[in-house]
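# This is a predicted model, with the sequence first.
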Amino acid sequence: MSPSNLQEPTATDGRTRPPQVPLSIVTCLYRSRPYLDEFLRQCDEAAGALGITAVEYVFVDDGSPDDSAGWVRQKRRERADIRLVELSRNFGHHQAAVAALAHARGERVFLIDCDLEVSPGFLVELWRRMGETQADVVYGYQEERKGGVLERWGGRVFWSAFNRLSDTAVPPSVVTERLMTRRYVQALLSLGDRNIFLAGMMYWAGFKQLGVPVRKLRRSGASTYNLARRLALLGQAVTSFSAKPLYASLWVGGVALVFAMANAAYVVVRKLLHPEATLLGFPTIVALLTAFFGVLMIGLGVIGIYVARIFVQTQQRPLYIVKHIEPSDVEPE
C-alpha cells in the first residue's frame, strides 16, 4: 500500500488526524539507552529491505531513569519520522505498550522490545507471512526458551499455569514482537481493561493470528522481570481472564469439609465400638481448627483478589498518563 492511497483518519471530535503511514514501529523505553543506536539502525535496515520509505517510530518513555528520552529528542532533531511519548511515571511494560499502540498511525504496527533480544530484522519475516496469509496478527514464539535452567523452567511453569487456570488459551513462550493490522489494533484498544495482561487481551480479541518461530538472544544487561514480578504478573493474568480460582476455593472448602466429617464420624464410631478407648484429644482439635482456618483464609484471599480487580476496573482510572509528546500536534487513537 503506497502512502498516496492512504486516507486521512478523522478523530471522533471532527478534527482530522495526520495521514497514516504504511508502517509504525513502536517500542517502550526503560533503561534502554545502551541498545537504542543499534536498535534504530537495525530497524532502518529492516524497513529498507521491505522497500518501505514512509515509516514512523514511536518511542514511549515509561519513566525510564536513564537518558533514553534524551536520546530520542536528539534523534528527533535529525529525523522527522521519530516521535516521543513521555509518560508521567513508570506505569509498567504492558501499560506502556498500550500507550505505544494508541499513538501509532500505521496501516501495520510492529510492536517490539528495543533490548535486541529479538532482532528488528524479524520484521521482514513477519511482513512476508502477513502478506501470504492475510492474517491480522503475525507474532513470534520461542520453540526453545532462552536462558538457564531456572529461566526456562519458570517460563514453562508460567504459561502452563496460565493456560490451565485461564479461559483464554495463549500459545506458550510467546514473545512481545508482533506485526498487527490497523483494524486489529483498534479492536485491541477498544477492550477497556484496567487490569492489564496484554498477551491474554491480544488472544481474547480474536481475528486471524499466526505464530512464527523466533530465536530470542540474551540481553547484555539484567532483565527487569525478576521472580517476584513474574509471580505478580501470573496472579494478575489468571485473575484477569478466569474465574476458576473462585471455583477452586469452593472445591478446596468442600474437600476440607468432607475430611472433617469423616474424622468426626471416625471418632464417634471408634468410641461406640470401643467405649474404653480414649478419645483423640486437644492436639487433633487444634490441627483441625488450624486446617479450617487455613482453608478459610485461602478462600477469602482469592475472593479479595477478585474484589480488588473489580475495584480497579470500576475506578476507571486511565492506564497511563502522558506527560509530553513530540511532536505535540499528533492526536492518539
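Perfect, thanks for sending it. Numbers count the residues shown, from 1 in each chain.
# drop to CA atoms for contacts and neighbour counts, all remaining ones
Noted.
# got the buried residues for stretch 27-47?
27-33, 35-36, 39, 42-44, 46-47 (16 or more other C-alpha atoms under 10 Å).
# farthest pair in those residues?
Arg31 and Ala47 (24.9 Å; C-alpha to C-alpha).
# returning to that earlier point: quick one: which of the buried residues of stretch 27-47 sit in helices?
Among the buried residues of stretch 27-47, the members falling in helices (DSSP state H) are Leu36, Phe39, Gln42, Cys43, Asp44, Ala46, Ala47.
# Redo these as a markdown table? Include distance to Gly200.
Formatted as a markdown table, these follow (distance: C-alpha to C-alpha, whole Å):
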| residue | distance to Gly200 |
| --- | --- |
| Leu36 | 28 |
| Phe39 | 27 |
| Gln42 | 29 |
| Cys43 | 27 |
| Asp44 | 30 |
| Ala46 | 28 |
| Ala47 | 29 |
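# what about the strands in the stretch 51-200 of the chain?
For the stretch 51-200 of the chain, the strands defined by DSSP state E, counting those that start in this stretch cover 55-61, 82-87, 108-111, 137-141, 174-181.
# could I get those strands as JSON lines with mean neighbour count and distance to Ala205?
Shown next, in JSON lines, are these (neighbours: other C-alpha atoms under 10 Å; distance: least, C-alpha to C-alpha, whole Å):
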{"stretch": "strand 55-61", "mean neighbour count": "25", "distance to Ala205": "23"}
{"stretch": "strand 82-87", "mean neighbour count": "22", "distance to Ala205": "25"}
{"stretch": "strand 108-111", "mean neighbour count": "25", "distance to Ala205": "16"}
{"stretch": "strand 137-141", "mean neighbour count": "24", "distance to Ala205": "11"}
{"stretch": "strand 174-181", "mean neighbour count": "22", "distance to Ala205": "12"}
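# Next one for the comparison:
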Amino acid sequence: MHAPQDAPIEGPRISIVSTMYRSRPFLEEFLDQSLAALAEIECRHFEIVLVNDGSPDDSLEWAVAKRAELPELVVVDLSRNFGHHAAMQAGLSLARGELVFLIDCDLEVSPMVLVDMHAKLLQTKSDMVYGYQEARKGGWVERRAGGMFYRVFNSMSDVRIPENMTTERLMTRRFVQASLELGDKNLFIGGMLAWTGYQQIGIPIPKGQREGASSYTFMRRLRLMVDAISAFSAQPLTLLFNAGVSITGLSVLYIAYLVARKILFDDTLTGFTSLMALVTLSLGMTTMGLGVIGIYLGKVYKQVQNRPTFIVRDVHRAP
C-alpha cells in the first residue's frame, strides 16, 4: 500500500474531509488532532479538505490564513449554504487521497479515531470502515429521536443502514468514486454510502457532547427522516394505498349498515356523530395522501431539474 522510497508521490495517501458551518471555535483543535492522528499512522503525504458551507462566522478567513502554516490544508468555498450533506459530497468529490476520511469538525468525535479505523481497514481489507455509537449521547429526547430515525428508516426503506451510525468513516478511493457516480439530487449521504455496497465494517467509537447548540434541531431531524425515506423507498406510497383501501372498505360496510337499518326498521339515517367522524377521517387521509404524493413529486421534480447539488466558488489548494 505504501509507495517505494524512490517512487514519485502522485497524490496524498489520505484525505481528511470535513465541513465548516459556525465551526471557528473548533478548527484549531480539530487540525491539531488531525495532524496527531496522521503522525501516529505515519502518513506523511496527506491533505485536509475543509468545505465552507456558507458559514456566517469567520471560519473561511481563518482556514485560508492557516494555509500559510499548513500547505496541506485545502479550503473549498461553496457559493452559499447548500446543507451538510451537499457540503460533504463537495468535499468527497474534491478529495484526491487514496483513502478518504470523512469527519465532522465539531470534536464530538476526535480525529484520533482515524488510527483505529485505518488499522481496521488494513486488517479486514474493507472498502469502508464506519463508526457507530454503542450508546447514544445526549438527553432523553435526543436519544429517543436519534433511535427513532434509524428504526423508522430501516423499517420503511429498501436500504438498511446501521443504527447509531456516525458521520465518521474511512473509505477507499474506488468506494468514494462509486458513491459519487450515483447521481442523486436528493442527498442522504448515509443511505447513499450504504447503497453503494462493497465490503463495509463498523467499529464502536466514543462520541462526546458538542460545545454550544447543535444546528440539528428536532424539526431538522424530522425533515431529514422524511427526505431520507422518500429518497430510498416507495413504501409510504404503498402504505397510503393500503390505508385508502381499508378506509374505503369500512365506509362501504357502514353505508350497507345504514341502508339495512332503513329497510328493516324504517329508521331515519342514524349515527350522525359516527358519520361525521368517518368523513373527517377520510378528509384527513386524503389530505395526508396528497401530501405524501407531493413529497415524491417534489423529489422527481428536483431530480429531473438536474441542477448541481453544490456550486464551488473558490478552491484554495497548493499547486
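Yep, it's here. Computed from a predicted structure; not experimentally measured.
# And the TM-score between them?
TM-score for the superposed pair, counting by TM-score structural alignment, normalised by the length of the second structure: 0.96. Supporting figures: 319 aligned residues with a C-alpha RMSD of 1.7 Å.
# now the helices for the first structure?
Going by DSSP H, the first structure shows helices at 36-49, 68-76, 93-102, 122-133, 149-165, 182-189, 198-204, 227-241, 244-273, 282-315.
# Now do the fifth one against helix 244-273, angle only.
Calculated by axes from the mean of the first three to the mean of the last three C-alpha atoms, to 10 degrees, helix 149-165 of the first structure forms an angle of 80 degrees with helix 244-273.
# what's helix 149-165 of the first structure packed up against?
helix 227-241 (3 or more C-alpha pairs under 8 Å, 6 or more residues apart in numbering; DSSP states H and E).
# where in the second structure is the aligned partner of the helix it packs on, by residue range?
Helix 227-241 of the first structure corresponds to residues 218-232 in the second structure, going by TM-score structural alignment.
# buried residues in that stretch?
Per 16+ other C-alpha under 10 Å, stretch 218-232 of the second structure contains these buried residues: Leu222, Leu224, Met225, Val226, Asp227, Ala228, Ile229, Ser230, Ala231, Phe232.
# and which of those is nearest Tyr198 of the second structure?
Phe232 (18.4 Å).
# Give the burial count for Pro319 of the second structure, as a bare number.
4 (other C-alpha atoms under 10 Å).
# actually Ala287 of the first structure, not the one I wrote
11.
# What residue in the second structure is paired with it?
Using TM-score structural alignment, Ala287 of the first structure sits opposite Ala277 in the second structure.
# how close does that match get to Gly271 of the second structure?
10 Å (C-alpha to C-alpha, to the nearest Å).
# what does Leu27 of the second structure give?
The value you get for Leu27 of the second structure to Gly271 of the second structure, if C-alpha to C-alpha is used, is 66 Å.
# what does Glu28 of the second structure give?
70 Å.
# now Met156 of the second structure
In terms of C-alpha to C-alpha, Met156 of the second structure sits 37 Å off from Gly271 of the second structure.
# picking up where we left off before, average distance between the match of helix 227-241 of the first structure and the first structure?
By mean C-alpha distance after the TM-score superposition for the first structure, the fitted stretch 218-232 of the second structure averages 0.5 Å away from its aligned residues in the first structure.
# roughly how far out does that stretch sit from the chain middle?
From the chain centre to the centre of stretch 218-232 of the second structure is a distance of 9 Å (C-alpha atoms, centre = their mean, to the nearest Å).
# got it, and stretch 254-272 of the first structure?
That offset, for stretch 254-272 of the first structure, works out to 46 Å (C-alpha atoms, centre = their mean).
# Equivalent analysis for stretch 90-106 of the second structure, please.
Worked out by C-alpha atoms, centre = their mean, stretch 90-106 of the second structure lies 15 Å from the chain centre.
# repeat for stretch 211-218 of the second structure
16 Å.
# May I see the buried residues of that stretch?
Buried, per 16+ other C-alpha under 10 Å, within stretch 211-218 of the second structure: nothing.
# Gln274 of the second structure - how many residues pack around it?
If you look again at residue 274 of the second structure, you'll see it is Ser, not Gln. 11.
# Tell me which residue of the second structure lines up with Val252 of the first structure.
So, by TM-score structural alignment, Val252 of the first structure is matched to Ala243.
# next one: Met130 of the first structure
Using TM-score structural alignment, Met130 of the first structure pairs with Leu121 in the second structure.
# ok, the closest residue to its match other than its chain neighbours - contacts?
In space, and not counting its chain neighbours, Leu121 of the second structure is closest to Val129: 6.1 Å by C-alpha to C-alpha, 6 or more residues apart in numbering. Residues in contact with Val129 of the second structure (C-alpha atoms under 8 Å, 6 or more residues apart in numbering) are Met117, Lys120, Leu121, Arg169, Leu170, Met171, Gln200, Ile201, Gly202, Ile203.
# who wins for neighbours among the residues you listed?
Leu170 leads the contacts of Val129 of the second structure on contacts (other C-alpha under 10 Å) with 28 neighbours.
# So what does that residue match up with in the first structure?
Aligned partner of Leu170 of the second structure by TM-score structural alignment: Leu179.
# I figured that match hits Leu111, correct?
Yes: contact status for Leu179 of the first structure versus Leu111: in contact at 6.5 Å, counting by C-alpha atoms under 8 Å.
# gap between the two ends of stretch 156-174 of the second structure?
Note: stretch 156-174 of the second structure ends 29 Å apart using C-alpha to C-alpha.
# For it, what is the distance to the chain centroid?
9 Å.
# Repeat that for stretch 161-178 of the second structure.
11 Å.
# same check, this time on stretch 262-277 of the second structure
52 Å.
# What residues sit buried inside that stretch?
Buried-residue list, stretch 262-277 of the second structure, by 16+ other C-alpha under 10 Å: empty.
# Identify the residues contacting it?
Taking C-alpha under 8 Å, 6+ apart as the rule, stretch 262-277 of the second structure contacts Leu258, Arg261.
# ends of that stretch, how far apart?
Stretch 262-277 of the second structure: ends 21 Å apart by C-alpha to C-alpha.
# Check stretch 85-97 of the first structure too.
11 Å.
# Identify each buried residue in that stretch, please.
Those would be Val85, Glu86, Leu87, Asn90, His93, His94, Gln95, Ala96, Ala97, for stretch 85-97 of the first structure by 16+ other C-alpha under 10 Å.
# Pull the residues that contact that stretch.
Everything outside stretch 85-97 of the first structure that qualifies as a contact, by C-alpha under 8 Å, 6+ apart, is 27-28, 58-64, 69, 100, 111, 196-198, 319-326.
# which bit of the second structure covers that stretch?
Going by TM-score structural alignment: stretch 85-97 of the first structure matches residues 76-88.
# for stretch 32-40 of the first structure, same thing?
With TM-score structural alignment as the criterion, stretch 32-40 of the first structure aligns to 23-31.
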